[in-house]
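In: Here is a sequence with its predicted model. Questions after.
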Amino acid sequence: MADLTGINILIVEDEEMLLELMIEEFQAAGAFVLASTTGSEALEKFKQNHFHALITDIHIPDGNGNWLVEEVCKMTENPPAIFLCSGVEFSYETEDCPHICAVFRKPIKISEILREVKRFFS
């Protein structure tokens, strides 16, 4: 398991079951995790907290992952961002967003995302 002690992560996902699983796995790896189900809620959490990384679904209520990452990058030093997507949007949306460090297609393997986040901070 990746050791993410001292790493603060914001996870934005509107699928509740997936969100809960990701929270559990990242907390078990030592990360401090906050979660949001909408873009506006995520942006507020970013304004109020310091995060080392952002994991977001591309399609989120009241926004999209590209918009969220662009807004976050205006407020902070471009934290590593990971997109979660369901398929076809991978080819056209992420090409226009240079702040994305990795993209995972659903269904995802949380262990692979953990490894990628650990790689950012090793």
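Out: That came through fine. All figures in this text were calculated on a predicted structure; none of them were measured in a lab. Numbering: from 1, shown residues only.

In: Going by C-alpha atoms from here, please, whenever you check contacts or count neighbours.
Out: Will do.

In: any idea how far Ser40 is from Arg105?
Out: Distance of Arg105 to Ser40, given as CA to CA, to the nearest Å: 23 Å.

In: same deal with Phe26?
Out: Separation of Phe26 from Ser40 (CA to CA): 23 Å.

In: Same question for Glu93.
Out: Distance, Glu93 to Ser40, using CA to CA: 19 Å.

In: Pick out whichever of Phe26 and Ser40 has more residues nearby.
Out: Legend: neighbour count by other CA atoms under 10 Å for Phe26 and Ser40, higher for Phe26 (26 against 15).

In: which residue ranges form the helices in the protein?
Out: 16-28, 39-48, 65-75, 89-93, 110-120 (DSSP state H).

In: can I get these in a markdown table with distance to His59?
Out: Formatted as a markdown table, the helices of the chain follow (distance: least, CA to CA, whole Å):
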| stretch | distance to His59 |
| --- | --- |
| helix 16-28 | 14 |
| helix 39-48 | 9 |
| helix 65-75 | 6 |
| helix 89-93 | 9 |
| helix 110-120 | 18 |
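
In: put this beside the first:
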Amino acid sequence: MPDRSTLGYEAEPSDVAAHLADFTDLLELYARASAENALLLAAARAATAYKARALALLHRDGYSYEKIATMVGISETRSGVQKLVEQGRTLLAQDAELGIVGTPDDAAPVHKVDGASASDLHHGHS
């Protein structure tokens, strides 16, 4: 089953190879590859959380589950999108409890489909 979280995006083999191309010592290569793996896995988890927050904020701004699915290009069912939105709401509520700026309690929606504002998503927690 394909990973739906990366639908429409694919890393170029040359870009992947470039991350590790400078190493000739095999132990150094192994250590670097391990470090890159840990970093990229953490980045992927954070990106998934940011995506969930974005969907929750789009829904808060008045977009239906069906419209959100169409806008972001996912083929989820209504219940699938709703589940992703709920995950985002949970993350945003946790952010609010931690006092992180850009929570669901913000006074007015500021998100635009063309990406004009991402202030609600720009913080250091996932």
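Out: Happy to help now that I have it. Here the structure is a predicted model, which means the values were calculated and not measured.

In: Need the TM-score between these chains.
Out: With the length set by TM-score structural alignment, normalised by the length of the first structure, the two chains reach a TM-score of 0.27; 65 aligned residues with a CA RMSD of 4.8 Å.

In: among the helices of the first structure, which is nearest Phe83 of the first structure?
Out: helix 65-75 (7.1 Å; CA to CA).

In: Can you give me the buried ones in that closest one?
Out: Judged by neighbour count using 16 or more other CA atoms under 10 Å, the buried positions of helix 65-75 of the first structure are 65-66, 68-69, 72.

In: Can I get the residues you listed in JSON lines including distance to Arg115 of the first structure?
Out: Shown next, in JSON lines, are the buried residues of helix 65-75 of the first structure (distance: CA to CA, whole Å):
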{"residue": "Gly65", "distance to Arg115 of the first structure": "21"}
{"residue": "Asn66", "distance to Arg115 of the first structure": "23"}
{"residue": "Leu68", "distance to Arg115 of the first structure": "23"}
{"residue": "Val69", "distance to Arg115 of the first structure": "21"}
{"residue": "Val72", "distance to Arg115 of the first structure": "23"}
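
In: surely Leu84 of the first structure meets Ile100?
Out: No: here Leu84 of the first structure lies out of contact with Ile100, judged by CA atoms under 8 Å, at a distance of 10.6 Å.

In: circling back to that earlier point, mind checking which of the helices of the first structure is nearest Leu10 of the first structure?
Out: Of all these, helix 39-48 comes closest under CA to CA, at 7.6 Å.

In: Next, the angle helix 65-75 makes with that closest one.
Out: Orientation check (axes from the mean of the first three to the mean of the last three CA atoms, to 10 degrees): helix 39-48 of the first structure against helix 65-75 gives 20 degrees.

In: can you list the residues that contact helix 39-48 of the first structure?
Out: Residues from elsewhere that reach helix 39-48 of the first structure (CA atoms under 8 Å, 6 or more residues apart in numbering): 10, 12, 35-36, 60-65, 68, 71-72, 75.

In: Which members of the residues you listed are the farthest-apart pair?
Out: Pairwise distances across the contacts of helix 39-48 of the first structure peak at 21.0 Å for Pro61 and Met75 (criterion: CA to CA).
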